[in-house]
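Colleague: All I have is the shape, not the residue letters:
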């Protein structure tokens, strides 16, 4: 078991490194860096693009970066930083200028009490809740929500269709990233809205192979996965309905330092949001998860080219 877990951990590390744009691929910019935010803000003419520590976020950051560079804007990368709790302070201190975000979870992080759950309402509330030094540009139609997921066997055996059904069980071993255990729309939200009883919480990865394997092997009964994760369809997992809207709309949106969000930058990023759909995200995640594990920068440039956003 220890050897198996070690192998899975190594796989996660390898995926993270690939998503960070490492290696000698000519499409990988030399300015790419990884790690926690901090340090001095970038010069006035430079945009520092960051990402969270999961492949989709890194891919979106590479899409933003490549499109900006195509317009002659100087870009530095700080990819695979970590969770929102880690990278958000970097946006406030200016060491990060731009990061792909998700409207609903960002609104929750900001402590909003409006109860907004639909896409337009969440976006409007987010614009009000942000501190004055930050702004969101136009949101995309692409949505990637957290979801409570079980295997089909578990759903059939227990008659599970919604999170409310799961809450009838008192033996729930739940798996997900460490931060999900404490976030307002994580376990606390599920307990408040559904009365979900957790027998044990297992800290795994951010919708990655550890979480998927834990579901497949029965190490957890339910888990937090992203709705754009191709592993859901590939493994026949069941996404439980969320009738109480614990997970608000989570549209992809660029979150930026207001001082760096010039009209030129806004035009580039809004152009990306206009083209990005949920279906495109699922397809892109599938490409990232292909056996050859392509570099995120390469996948980003291929998509930008396919939708006519590169010169």
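Modeller: Alright, I've got the coordinates. Predicted, not measured: the structure shown is a model, and the values here were computed from it. Numbering: from 1, shown residues only.

Colleague: C-alpha from now on. contacts and neighbour counts both.
Modeller: OK.

Colleague: could you say which helix or strand contains residue 48?
Modeller: Taking DSSP states H and E as the criterion, residue 48 maps to strand 46-50.

Colleague: which is the next helix or strand following that strand?
Modeller: helix 55-70.

Colleague: here's the one I want to compare it with:
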């Protein structure tokens, strides 16, 4: 009986060691379903691989809640997320324009509720930007969201699948600005909204601060004069068990963020969307240029 018990105990230790070794050797990197996410996920994957860690890529999972659920379920081990998006879609907390307050609120909630860790945020603050065509802005004297609210019932809004339900989406525009639109048209891909604006299929769209299109398609971003939108700093969100098994992961991922800001991200996004380069190639080139990968 004693030998049998020892055998079971030894087998248990071996199984635990094998599990820990597996989680230390393979990390599943995920992303949401747009260009910036693809590039960031490829950056994370590349620095991990350069450190000798085997990576499984699960790119283009879907929207925020799909990626979040995959992380909680262990289908992925990490992905890039935005503080304001997490606050609105997952935490469902009080909106704030204080970047540190939003980050702390999100970080604490994820740790307690999901055993997930928000690492240090990057320099990318990819906030929502509401845009209109230049001619629409001129015809209606639009400079701010307060101006937009005065004529919103005559305009068609185009946005992503999450925007009608998010606290910082259509409900927020109604709550803070009393803005209601003639119609809402949903677009699966971000770039399609800008095409629809250009083709006059819609009049207003929600974009993001790092979208290259805003500066190149005669679009006017409207000022959020009442502070609806929170900060949207991007950071890696990682399962706590993965960080415990792989202590160097946090340092590797956070190093990527120190080299990024909105202007650099716009350039990287444009390389993929206008120059048709692969997200992986763009990511690796950037990492090499900034000394995070050997040339």
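Modeller: Right, received. Where do you want to start? Computed from a prediction, not measured in an experiment: that's the story for all the values here.

Colleague: Give me the TM-score for these two chains.
Modeller: TM-score for the superposed chains, counting by TM-score structural alignment, normalised by the length of structure 2: 0.87, backed by 269 aligned residues with a CA RMSD of 1.6 Å.

Colleague: how much does the strand holding residue 48 of structure 1 deviate in direction from helix 55-70?
Modeller: If you take axes from the mean of the first three to the mean of the last three CA atoms, to 10 degrees, strand 46-50 of structure 1 sits at 170 degrees to helix 55-70.

Colleague: And strand 46-50 of structure 1, what's buried?
Modeller: For strand 46-50 of structure 1, the neighbour count (16 or more other CA atoms under 10 Å) marks 47-50 as buried.

Colleague: Next, count neighbours for residue 255 of structure 2.
Modeller: 15 (other CA atoms under 10 Å).

Colleague: Counterpart of residue 245 of structure 1 over in structure 2?
Modeller: Here residue 245 of structure 1 is matched to residue 227 in structure 2, going by TM-score structural alignment.

Colleague: Figure out the helix or strand that its match lives in.
Modeller: Using DSSP H and E, no helix or strand contains residue 227 of structure 2.

Colleague: Contact partners for it?
Modeller: By CA atoms under 8 Å, 6 or more residues apart in numbering, residue 227 of structure 2 lies in contact with 96-97.

Colleague: What's residue 101 of structure 2 aligned with over in structure 1?
Modeller: For residue 101 of structure 2, the residue aligned by TM-score structural alignment is residue 121.

Colleague: Please tell me how far its match sits from residue 141 of structure 1.
Modeller: 14 Å (CA to CA, to the nearest Å).

Colleague: more crowded one of these two?
Modeller: Neighbours were counted for residue 121 of structure 1 and for residue 141 using other CA under 10 Å; residue 141 has more, 18 against 15.

Colleague: Next, the contact list for the aligned residue in structure 2 for the more buried one, please.
Modeller: Counting by TM-score structural alignment, residue 141 of structure 1 lines up with residue 123 in structure 2. The contact partners of residue 123 of structure 2, taken as CA under 8 Å, 6+ apart, are 233-234, 257-262.

Colleague: and what of residue 294 of structure 1?
Modeller: 18, 287-288.

Colleague: Any chance of these in CSV with distance to residue 110 of structure 1, neighbour count and secondary structure as columns?
Modeller: CSV is the format used below for the contacts of residue 294 of structure 1 (distance: CA to CA, whole Å; neighbours: other CA atoms under 10 Å; DSSP: H, G, I helix; E, B strand; the rest coil):
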residue, distance to residue 110 of structure 1, neighbour count, secondary structure
18, 31, 19, helix
287, 33, 17, helix
288, 30, 23, helix
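
Colleague: Let me see the ranges of the strands in the stretch 51-200 of structure 1.
Modeller: Assignment of strands within the stretch 51-200 of structure 1 using DSSP state E, counting those that start in this stretch yields the ranges 74-79, 98-102, 134-136, 146-150, 172-176, 198-203.

Colleague: Mind putting the ones you listed into CSV with mean neighbour count?
Modeller: What follows is the strands of the stretch 51-200 of structure 1, written out as CSV (neighbours: other CA atoms under 10 Å):
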stretch, mean neighbour count
strand 74-79, 23
strand 98-102, 25
strand 134-136, 21
strand 146-150, 25
strand 172-176, 24
strand 198-203, 15
